[in-house]
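[1] sequence isn't available, so here's the structure alone:
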């Protein structure tokens, strides 16, 4: 028998549609029901690819006795954090404030007005390691609601005031960005893992947005040399470690150890989209190899029938984490034979002891095979991938999230042009058309769709910033002015409905559903913050059009995150990257001429200048201000290098373009 979630569009909610828990979706009806029955609201937040969400579901939400207690004493709401990041943000702030840490599944208990008075994450089905069981927690909360109502009201009121105050925090004093950018490198160097690269200790996440900043600032002497060292070491360590799928391409969410060996096996669209652009722009052979693998993974495993990209692949298959990806020496030999099996085990560090559970190993490629052995490696890789395809595959969360699809659009555009893979650009274009056709309803952006049908949740700031930036990347690689028009429309809505009085941005629109607090978090986390995505899009739009209004908006928003950028640069990577481009720029390059090898070479040179805005078209265009009056020279493709819309003389030779880019 199904519950109310059977009609949901979210794959995560549908995973709970057969639970004996009488789940409600987030909305006023659930709170009205709690008020009518005079019981508290239990809010459970997670996402489809979350391993511990699955564990808690199996242990507690599928248990008849636990469900019966929940149904009697609570109104239970299930939320997909990827579909409703606004709800997730507010209650994650409450969870971290109350417990000092956050994570998913997130469990909060609320009063009838949505004010939290208890919060936590995963709770086991029986007491373990000093942690109470979920049933014990529920019983204590039900007792508090009935017998200690004054205490519940006091805690809820205090939390509401705290959450409201957090949404009013602004950036602080003006900063000199050139000096701040140098200091950020020094701070990052102190937090850099000198042994294994990356930042911090285990668990270790791909620092995608920080890498974007290091890429843009690297080169030259002093702090810039240090930036390049951290960039190179981290990108190589991740590409060669177990966090990188050595057979199928793409990266897992994070490594459970500091050495990038054993991943948490879920694969997220946003991680791979962000890493695709960094690896493609890195400019090394390893970067091309990793970027090609990521792009192939996106098109092969995450692309939907409608031309968008699914959100994630689960960590689990066959009821356990990682079984799709790990191998034993015996399994390698069974697939590859007695010669290639041991050879592959040595190359990929698959041992009898294993690096994962029960003697299995995660595949690593710490050293390349000799050049003469590369054909053998490619054949082994293909055969192992084909054998792995026969295993039970991890589940796919196939909802299309606007922001993450836009990140994929940007990555595919950049990789497609830098590496010379037009199919990546075409896939990006089709995803862009899907976002415009399906996700824009009555001029407003919606966050999710599934099977070509748009969902109800409104787009948040992250969606507007990333989608505008993705459309601008499509403009740059296609020269089609429609993408400039569409990006401008998305930015106009953001400027009208999301802007704060101090020049920053709220994460939700001024006409969105009112929560207990209006979320506003300018720091990057698993994906870029809405603010940093907006700064990127606004500054790019200004570079293409010469719009002072958009440039001013970008600078004002950037000022509000300056304190975070200086004190905690690991959480402001994209804002720092935007600041690099905006300091004296960004560099604007128009490349105009018929499609040819000559034009492609000019374009690749320009795109190697990280942070440059490069628009390529067949001819001059009055619809795109950067291209207005700028055409080929003597019938040859020409490049116009500009700063603040002041352009040098056009050049047609690659050497002359390289010199102009360095000035």
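    That came in fine, so what should we check first? Just so we're clear, the structure is a prediction, and the values are computed from it rather than from any experiment. Numbering: from 1, shown residues only.

[2] from here on, just use CA atoms for contacts and neighbour counts.
    Will do.

[3] residue 617 reaches residue 593, doesn't it?
    Yes. Contact criterion CA atoms under 8 Å: residue 617 and residue 593 qualify, at 6.5 Å.

[4] second structure for comparison follows:
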């Protein structure tokens, strides 16, 4: 047992029995490297990562490799999901040195943490040779190695866009971004670009808002087409719901099987709002199934949603999910098995390994006859029961603040738009977990596990995503507590993460010092910290009337405007927030004696413009600024529609409100 046995991270615990003498990321590890005068090996990965498991099995479980590492290095294992700040610094270095990045990430650094050689996955023979080469270079070419490390640190510090060019957010800018996305759209299979193909959830959210503000039919069709292709593809679990991390092909057929909380949270929002704008039954089904997947498969006993389901089962990708025709017949009988093979496109040739296939939906089941739908549901349930008896993928059950924040916002929207009581209850309960467990001395902690909060401090994306979530729960419940908490988080972000030039760093000014302070404004797997904070700032300002928060959001968005215009695929959430800011956002207060079932409130949710904030409750409800001085006209429910805190005349019927919002 090495030093990882007491870790809270499931990824670190996976390596606790390695013969490699791993250290967690801590100052003591660097002190040990300085004492021994040896370089540091930093290995970064995460629990659901397939190639991380492969490298662990090939190299880190090997006694010979372990001797090489232990004799010549101090080895540090990092969970990128627990320490995104560390990951960001060394990923920037890896991309700068190799032109690409990924996990596992393998970094050799000086005892001061300065990276001088970076890579990703190395097969065992190559890794052994690399260890020898780095050992020799540290012994014989020390000055060159140190100079290399200093140069890399200088380069990655300069790669941040702090103090870069700015531009105003405008309709022209967002129109340009939408047009750029349209150029990159795969008209055959949806999405953007080629294989591997990731669900472009943030770009789809942007295009939905852009369509609603402008009436752009092309953007809406891109979303509809991409959403349908993903939902009918192998990237979507046709039996249990939930999306995999990405597809290895451009047709969405064969997934990389890990299922991440953040992907499914963001896709829940996409399908929910696609249904809101189109009434598409497929969109509603996928939204409902994705919400059910989150609450069934990722809920943890201590509260909060788990981070991921593993890509592997017993070391094999797809073991749980893939089928052959013979397996379908064994599970269902000859008639239903043959029918299912046709419906799910399972052939003797197979689409996956060893002649097996990943289930895809070959026909439009949402438009099928009732008897076909009934048969599909029956077959689906029986196959899922058989699959439940197979070995199951492991679950990374740590609770990440920002990812749970994304899920809370998605569940709150699903609750009000699709009248889903389970999503409503879950959003409120999850918000309570973050407020009661992850807030420590008014500062966010990033992770918890088994009900115990971890040491890593929250980064910018945590503050932004959780603040946006608390704003969503405030709108869902009409309770002032959530708005107060959102404001406190945003105050911390403004006080401790700002660059002084309108932008934000990803780590606080009083956080642990790394070799450089990360400030990445690009969206990657999740919204950038800057985009997440801007979403919280815009919503909070609209809900409270406090303009200083909106001014901070505008200034930050201006720092990423050039990125939105030139590379919108990497700024989808910033563009989404910019759409809300450009639209107003609108503020709708529904004064009502009973929000449940209120027709005005339902119309507000159904027809609201991008980023609109909506609250409902009795006039002058304490802690709800938008309901202050909002009387019931004629004694009945009354809607107040405002933009920039300037209000139109109140309306008292759903038809009037619908017409007002459509206009």
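    Yep, it's here. Remember, it's a predicted structure, so these values are computed and weren't measured experimentally.

[5] let me see the TM-score of these two.
    Overlay of the two chains. TM-score (TM-score structural alignment, normalised by the length of structure 1): 0.97; 655 aligned residues with a CA RMSD of 1.4 Å.

[6] okay, residue 401 of structure 1 and residue 65 of structure 1: tell me how far apart.
    Between residue 401 of structure 1 and residue 65 of structure 1 the computed distance is 36 Å (CA to CA, to the nearest Å).

[7] repeat that for residue 363 of structure 1.
    In terms of CA to CA, residue 363 of structure 1 sits 42 Å off from residue 65 of structure 1.

[8] of those two, which one has the most company?
    residue 363 (27 against 14; other CA atoms under 10 Å).

[9] the equivalent of that one over in structure 2: what's it in contact with?
    Aligning on TM-score structural alignment places residue 363 of structure 1 opposite residue 359 in structure 2. Residue 359 of structure 2 makes contact with 233-234, 237-238, 321-323, 344-346 under the criterion CA atoms under 8 Å, 6 or more residues apart in numbering.

[10] in a strand, residue 359 of structure 2, correct?
    No. Residue 359 of structure 2: not assigned to a strand; according to DSSP: H, G, I helix; E, B strand; the rest coil it is coil.

[11] give me the most central residue, structure 2.
    Structure 2 has residue 262 as the residue nearest its centroid, 2.9 Å off, counting by CA atoms, centre = their mean.

[12] and it, what's its match in structure 1?
    Residue 262 of structure 2 maps onto residue 270 in structure 1, by TM-score structural alignment.

[13] which SSE is the closest residue to residue 155 of structure 1 other than its chain neighbours in?
    Spatial nearest neighbour of residue 155 of structure 1, chain neighbours left out: residue 117 (5.5 Å); criterion: CA to CA, 6 or more residues apart in numbering. In this structure, residue 117 of structure 1 is located in strand 116-120 according to DSSP states H and E.

[14] picking that back up, surely the match of residue 262 of structure 2 touches residue 525?
    No. Contact between residue 270 of structure 1 and residue 525 fails when scored by CA under 8 Å: they sit 11.3 Å apart.

[15] list residues touching both of the two?
    Common neighbours of residue 270 of structure 1 and residue 525 (CA under 8 Å, 6+ apart) do not exist.

[16] map residue 159 of structure 1 onto structure 2.
    Match for residue 159 of structure 1 (TM-score structural alignment): residue 152.

[17] list the contacts for its match?
    Residue 152 of structure 2 neighbours (CA under 8 Å, 6+ apart): 93, 114-116.
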